[in-house]
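Asks: please find the sequence and the predicted model below.
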Amino acid sequence: MNFDILVVDDDDDDLMLLASHIKQCNERVTLTHVRDGIEATQKLTGGFQPNLIMVDANMPLMDGYELLVWVMHSENCCHIPVVVWTGAISDSEVVRYYRAGANSLMLKQDALRDMESFCHHWFKLVQLPKLTSTPN
């Protein structure tokens, strides 16, 4: 199966690192990148249905929490797993994200350090929804 991940992150360096690490452990993954939550909602309302959404917690315009809440309340998107990845987060924020529906929350440095475990979990162990559209 090919996998399409919508990556919502305003940091180009983090995106380049993520793309490099993911391609090393799974060549069947395509990353579609947008820079903030507003762009993500536009992409998703335009019919794009990724297998997984990775969202940075701290972004301009619409942050990761606001996007997560939007996804969870969207009839067309609420089935898509959301992974929140961030540079730093408080314990209370971790609880807040999980209560809002996050499927996973990780620190960027940990995810990048052990991308093989991330890929194994999301692309081998977990059943992700099948892609029903192509990127806009």
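Replies: That came through fine. Numbering: from 1, shown residues only.

Asks: switch to C-alpha atoms for all contacts and neighbour counts from now on
Replies: Fine.

Asks: can you tell me which helix in the chain is longest?
Replies: Longest helix of the chain, by residue count under DSSP state H: helix 12-25.

Asks: packing partners of the helix or strand just after that one?
Replies: Sequence order places strand 29-34 as the next helix or strand after helix 12-25, per DSSP states H and E. Contacts defined by 3 or more CA pairs under 8 Å, 6 or more residues apart in numbering; DSSP states H and E place strand 29-34 against strand 3-8, helix 12-25.

Asks: and here's the other structure:
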Amino acid sequence: MKDMHSGLSVAVAIAAAALDADNTPPAIDLLGYNAAEIVLAIGAGGITFSGTNKIEFKLTHSDDDSTYTAVDVDDLLGVDSVGSGGIVKALTSAHATAAAYRFGYKGGKRYLKLLADFSGTHGTATPIAAIALLGHGDVQPEADQA
């Protein structure tokens, strides 16, 4: 078995919670890392999503942790397109079962933020969590985080 553990670190992108409104995204600092993969876990939808009642996951990046701009398709791996404002995933139809999604960041900025942007009415919350896997760090092996 190969050792992936020693080459990765983990950062919270969206704290695990049942959400019915926008999260406050933490800044993910990529200093010292040359790779990042965002893993988004979404439980069964608390509502039946539509074009009006939806959740859009927006990824932004920054050089200074102050001014954030939307990523575009050239900044990512694993997505065919990126919507306005950095939308990397949108829930606009029924999401009846839990699922996980991932996409790689290859842009050149130091900081990332992932926002779960809620629109419409969400009377019942939807379970959501996201982490950033940080790899190819300058210091190996990575410190344990257990």
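Replies: The structure has been received and is ready for your questions. Given the structure is predicted, the values throughout are model-derived calculations rather than measurements.

Asks: superposed, what's their TM-score?
Replies: Scored against TM-score structural alignment, normalised by the length of the first structure, the superposed chains reach a TM-score of 0.29; 79 aligned residues with a CA RMSD of 5.5 Å.

Asks: on that earlier part again, run through who's touching the longest helix of the first structure.
Replies: Residues outside helix 12-25 of the first structure that contact it (CA atoms under 8 Å, 6 or more residues apart in numbering): 7, 9, 29, 31, 112, 115-116, 119.

Asks: which pair of the residues you listed spans the longest distance?
Replies: 9 and 116 (20.7 Å; CA to CA).

Asks: which of the two has more neighbours?
Replies: A count of neighbours by other CA atoms under 10 Å puts residue 9 above the other of residue 9 of the first structure and residue 116, at 26 against 15.

Asks: helix or strand for the residue nearest to residue 77 of the second structure when sequence neighbours are not counted, which one?
Replies: Spatial nearest neighbour of residue 77 of the second structure, excluding adjacent residues (CA to CA, 6 or more residues apart in numbering): residue 104 at 4.6 Å. Using DSSP H and E, residue 104 of the second structure sits within strand 99-105.

Asks: show me what counts as buried in that strand.
Replies: Neighbour-count burial for strand 99-105 of the second structure, with 16 or more other CA atoms under 10 Å as criterion, is recorded at 102-105.

Asks: can you put these in TSV and add distance to residue 55 of the second structure?
Replies: Shown next, in TSV, are those (distance: CA to CA, whole Å):
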residue	distance to residue 55 of the second structure
102	17
103	17
104	20
105	21
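
Asks: neighbours around residue 77 of the second structure, how many?
Replies: Residue 77 of the second structure: 15 neighbours (other CA under 10 Å).

Asks: ok, now how distant is it from residue 19 of the second structure?
Replies: According to CA to CA, to the nearest Å, residue 77 of the second structure and residue 19 of the second structure sit 27 Å apart.

Asks: after the strand holding residue 104 of the second structure, next one along is what?
Replies: strand 111-119.

Asks: tell me what angle that following strand forms with strand 99-105.
Replies: 140 degrees (axes from the mean of the first three to the mean of the last three CA atoms, to 10 degrees).

Asks: what's the local residue count around residue 39 of the first structure?
Replies: Using other CA under 10 Å: residue 39 of the first structure sits among 15 other residues.

Asks: in the helix or strand encompassing it, what's buried?
Replies: Residue 39 of the first structure is part of helix 37-45, with elements assigned from DSSP H and E. For helix 37-45 of the first structure, the neighbour count (16+ other CA under 10 Å) marks 37-38, 40-41, 43-44 as buried.
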